[in-house]
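Undergrad: okay, structure incoming, though there's no sequence with it:
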């Protein structure tokens, strides 16, 4: 044995094997780096590994059987031992091995210490919001000592994020094929949905997390600070025929350390197993222990159909675009209809697809109500049937009690009967996580439960901090609860994301008014450059609150002549606060006779916060709904207006 080992050493067999392994490792790293840029298929590195492993015994055999001489390779037996160059060759191999190991060490250290930059193919942002907003006057900025958590989405490090919190960024599609981008988005959203089903884990919603795409995005710690999370999940996807390569990693934002990373080379049939494995590895890394029921609930959210979730991502993109900065939302949503129908044909149990599909018919109902013609009333009935049918499918396709509760809220609000409303609102008050409802704020105000839902609205801004809608919801619910400073701060936070949002502007102005900050309201009016009509409206409100009828009426003259037989929410509110009961009843009755009366009357009541703006018997349709729901009237929490005596 000793003689064999000595001969192996003399023939440099060990050195050749070591050198081969070092060079082989370096070759694999080069292939990994250039594979995407060179357009190599997903199995290229696997093939390279197989070839390198196959070559190892060949290299060892050559080292044993042959020797390098000045005349080239010769069989070892033909070389005179006295003239052998094996010692010199061994020294050269030692130097090569040490140099190779040094290069390996440099590459390993660089991968850990070099600042990360995750390149992505540019694609138009789905949602605006990362641009620096226009400034607002200092007098109307939120007080530094009373900030809403995470109010400024760009203010990194304002608060320590929860340790069990994560954002899943959109995985990079490593090709220019649009289908691959949708596939990568689908894979990312599936992982996000899996994690969102874990009760202990705060997971950033898609709307915020998916804004971080393109070449010029912040570092992982900066993104985590902006989203208020402790961890970032990122990855890449490459498809080639029936093969897919997925790379995923989770990064701890505090020190930019990769806690876990893995590359999967599988067939497309295995993509769902990849999703499951990534989600479960993330929960393991975060030391979240799931029992069998929790694990089953987490995995329930998978679509399990590649074509379905590619089509769903296309439909979601259309939906997001239609809802932002578009005046023709209904028409813009129409291309998504056939996509949703195909998605739910392929995946009948896809709850989110049914729910988002129903949104089209909600918009269709809104337009039919506004048009108020014989044909539009037929459209309204058909749209309501479709809306209810799709929400039923959405509810029956999920076991998640939070999603089911909010589906019930949305269905209730858009229907003609509000029987059982208190039960539905009570169920919504017990939800956890971040389930969204488009109409919750209006229902909580009418039921007198707004204060109970302030924590829910704050939680939504944690889950989805770059979504201006959530700041608007918090603004509205805090306003209805009489928490005017919080409402104003939330509105300012939303305006940091979209400085052109008029709903947030007026919500902020209303909050300042209710807080009695008249100078700030005037500064706001100047900043917004509002017309005299609006200035006169707020001036009249302030005088009415002080009980000065003559001053209020004089301020109202800035609004111009009253509407001739029309319905104007500004005028209705002033009729109420000035004690002009007959005029308020008359205008409310006109509105109640229209198909869309419910939404408008609720919003007017919520905005005024002045108790009963009219006598309930003047609005029989509205009164029927209030009585069915067993809601109090007047709504609780109204402010005092001395001139209003009912």
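TA: Yep, it's here. Everything numeric here is computed off the predicted structure, so don't read it as measured data.

Undergrad: hey, let's count contacts and neighbours off CA atoms from now on
TA: Fine.

Undergrad: distance of residue 110 relative to residue 63?
TA: Applying Cα to Cα, to the nearest Å, the value for residue 110 to residue 63 is 33 Å.

Undergrad: what about the two, which has more around it?
TA: The neighbour comparison of residue 110 against residue 63 (other Cα atoms under 10 Å) goes to residue 63, with 22 against 11.

Undergrad: OK, contacts around the nearest residue to that one once chain neighbours are set aside?
TA: In space, and not counting its chain neighbours, residue 63 is closest to residue 13: 5.3 Å by Cα to Cα, 6 or more residues apart in numbering. Counting by Cα atoms under 8 Å, 6 or more residues apart in numbering, residue 13 touches 60, 63, 64.

Undergrad: another structure for you, compare them:
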């Protein structure tokens, strides 16, 4: 009642409604609020797991890599809220929940609601906002106008405690803590924990600066500096490995500049396939590498809209990045293209110098070249000029419909475009930290141009990459679908956007018919996209249509010759179809491109296991495990269980469960291990969790050989009916 009297119920509830608009996977949402018997209340969802405080009391100090991971996720959520003009004011371990290893900030903005609604009366009546251990100096001094840097200080204080085991300042009373906060500098982290990297120690010190102006410009910048020490290895993601289809060229008036040369025009019977190689970033400024790669990728995507022209996929073309001994004839032979576009770019301040050459790959003859020296704001015009010149040179036509497709999703803002390209470069790295940071850049692009459809496409794919591998699918795919829908509302016609909308629709709604219909539409829009073909193949095989899936996987392999993804999907399809000899043959071809490509499991090891060739299975799993970092392969444990070596199986299970306490692990993997150990109750409990998480892998529940022992249990049939799957077909004998 006292709070209601001081603040005013109507103003408090109005502020709470503002907070309810915050929608972010690392923020706990507000559902409702009101007043009952003079008491103000607000409603949040029930959250399972534990608080960061509980984990700190148990572990005291966290591994450095784990701190970087948690702070990156928290910083991303804080920056999102700050972009909406909302400050937390009371960030602390008690307000950070850990759900399946993912941090979620609770009570976001409640303190701000109190401050905004109560105004000066809050200070006058002595209501406390903030917690002394994590309160910024300006907040402790009672300043009314706080900004995002105050939350950054609190985040740094939490970081300090995760690394050292104690907050930056402590004392027996709140008054003493605040006095030390205002007058003392925290002890450097390396004084008590020498293993903390120097760069990390310095980053925390800067974020804990007494003066806000001395801190980082954003929480994301703090997280980035925190990770400046050597990074961890990558985790593989099936969708995250398919990265080539995010950019769409922005087409305006065709503008030619500089010197042009041209050989005799190619006839209509000439080359109809092209590879756009990465542009060489000249000038020595490595920070502009993203710009050079992004321009090349956009050129490739624009050319991909031209009828009758096949464009080599990004993964294959970028395999030649940095090659000093480049031979265009080798490029043509390996990628199966007739012509190659190559060149260089230099960006200095607000100007871009771009030189390109179109070369006949077989004859090694230059067909056309051009040089440009333009302001950065005219980069779209340069791309348009190159696109049209190549269309003319190859005697092709860019009709009205195709021109409209290239126009869709564009921006007129050079600043938004630059932020988008930086986000795109991060997405290609495919690590969790890079994906989280990419979202900041895509959102920054939208802040510059709210109608930039392609930035929404970037957000949709970034969340899709996070799903299942790094985050609960239900949360990530819901965010992905929302972004994809926004892109379509703004006119995006990219088949890749339609595809990810279809994937997310299935996960959110379990609507297989709609998902398949939308995926077929994506293939029709982008028939020459290896990424679309690979992911459609993946979907078909999960849905039990393995023969059709293998056809699509074969098409993906042809479209992207040097990428392992198409071959891997084919290997997976063969495994789900229980064609184990063919799995082994396909794996040999896929491994020749990239022997480290692992996602979900080693299907070569699994094929050996299902054939009873256990020694060969263990050898393969030992090899595959060396590429997986700290995450144990669930198939490794299943193999030991099948052999009757339950001790080793349980040891690997315990390792995977320990890993799952800090990172997201798909419950289906744990369920499969318990099933192999004959522990059906545990297996079904985990399968229920997998369905609740809405993993896309649930589409293939009836197909996984690892779960065959559960088929006779009525609970299994009930589960797949709930997901909307057909009953398992009669399982044929293993070859």
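TA: Cool, got the structure. These figures come from a predicted structure and were not determined experimentally.

Undergrad: circling back to that earlier point, in helices only, show me the contacts of residue 13 of structure 1.
TA: Secondary structure from DSSP state H places 60, 63, 64 of those in helices.

Undergrad: wait, which of those residues is closest to residue 439 of structure 1?
TA: In terms of Cα to Cα, no member of these lies closer to residue 439 of structure 1 than residue 60, at 72.8 Å.

Undergrad: that closest one contacts residue 19, doesn't it?
TA: No: applying Cα atoms under 8 Å as the test, residue 60 of structure 1 and residue 19 come out as separate, 10.7 Å apart.

Undergrad: for residue 96 of structure 2, give its distance to residue 667 of structure 2.
TA: Counting by Cα to Cα, the gap from residue 96 of structure 2 to residue 667 of structure 2 is 23 Å.

Undergrad: please disregard the earlier target; I meant residue 297 of structure 2.
TA: Taking Cα to Cα, one finds residue 297 of structure 2 at 36 Å from residue 667 of structure 2.

Undergrad: more neighbours: these two, which one.
TA: In this view residue 297 of structure 2 and residue 667 are compared by other Cα under 10 Å, and residue 297 has more residues nearby, 28 against 23.

Undergrad: now which residue in structure 1 aligns to the more buried one?
TA: Aligned against structure 1 by TM-score structural alignment, residue 297 of structure 2 finds its counterpart in residue 189.

Undergrad: residues in contact with the closest residue in space to that match that isn't next to it in sequence?
TA: Distances taken as Cα to Cα, 6+ apart put residue 206 closest to residue 189 of structure 1, at 7.0 Å, once the chain neighbours are dropped. Residues near residue 206 of structure 1 by Cα under 8 Å, 6+ apart: 189, 192, 464.

Undergrad: try residue 467 of structure 2
TA: Residue 467 of structure 2 neighbours (Cα under 8 Å, 6+ apart): 473, 474, 475, 476, 477.

Undergrad: let's go with 6 Å and repeat that
TA: 473, 476 (Cα atoms under 6 Å, 6 or more residues apart in numbering).

Undergrad: check which helix or strand covers residue 74 of structure 1.
TA: For residue 74 of structure 1, the element it lies in under DSSP states H and E is strand 72-75.

Undergrad: now that strand: which residue numbers in structure 2?
TA: Counting by TM-score structural alignment, strand 72-75 of structure 1 has no counterpart in structure 2.

Undergrad: so which elements touch that strand?
TA: strand 66-69 (3 or more Cα pairs under 6 Å, 6 or more residues apart in numbering; DSSP states H and E).

Undergrad: so what does residue 405 of structure 2 match up with in structure 1?
TA: Aligned by TM-score structural alignment, residue 405 of structure 2 pairs with residue 297 of structure 1.

Undergrad: how about its match: what's its closest non-neighbour residue?
TA: residue 197 (6.7 Å).

Undergrad: neighbours of that neighbour, just the number please.
TA: Residue 197 of structure 1: 21 neighbours (other Cα under 10 Å).

Undergrad: what of residue 442 of structure 1?
TA: Residue 442 of structure 1, neighbours per other Cα under 10 Å, totals 20.

Undergrad: how would you label residue 217 of structure 1: helix, strand or coil?
TA: Secondary structure for residue 217 of structure 1, judged by DSSP: H, G, I helix; E, B strand; the rest coil, is coil.

Undergrad: relative to residue 224 of structure 1, how far out is it?
TA: Counting by Cα to Cα, the gap from residue 217 of structure 1 to residue 224 of structure 1 is 12 Å.

Undergrad: tell me which of those two has more neighbours.
TA: The residue with more neighbours, out of residue 217 of structure 1 and residue 224, is residue 224; 26 against 16, by other Cα under 10 Å.

Undergrad: what's the helix or strand for the more buried one?
TA: helix 220-227.

Undergrad: just give me the neighbour total for the equivalent of residue 387 of structure 1 over in structure 2.
TA: When structure 2 is aligned by TM-score structural alignment, the residue opposite residue 387 of structure 1 is residue 480. Neighbours of residue 480 of structure 2 under the rule other Cα under 10 Å: 31.

Undergrad: for residue 480 of structure 2, which non-adjacent residue is closest in space?
TA: Leaving out its chain neighbours, the residue that sits closest to residue 480 of structure 2 by Cα to Cα, 6+ apart is residue 460, at 4.0 Å.

Undergrad: this completes my enquiry, with thanks.
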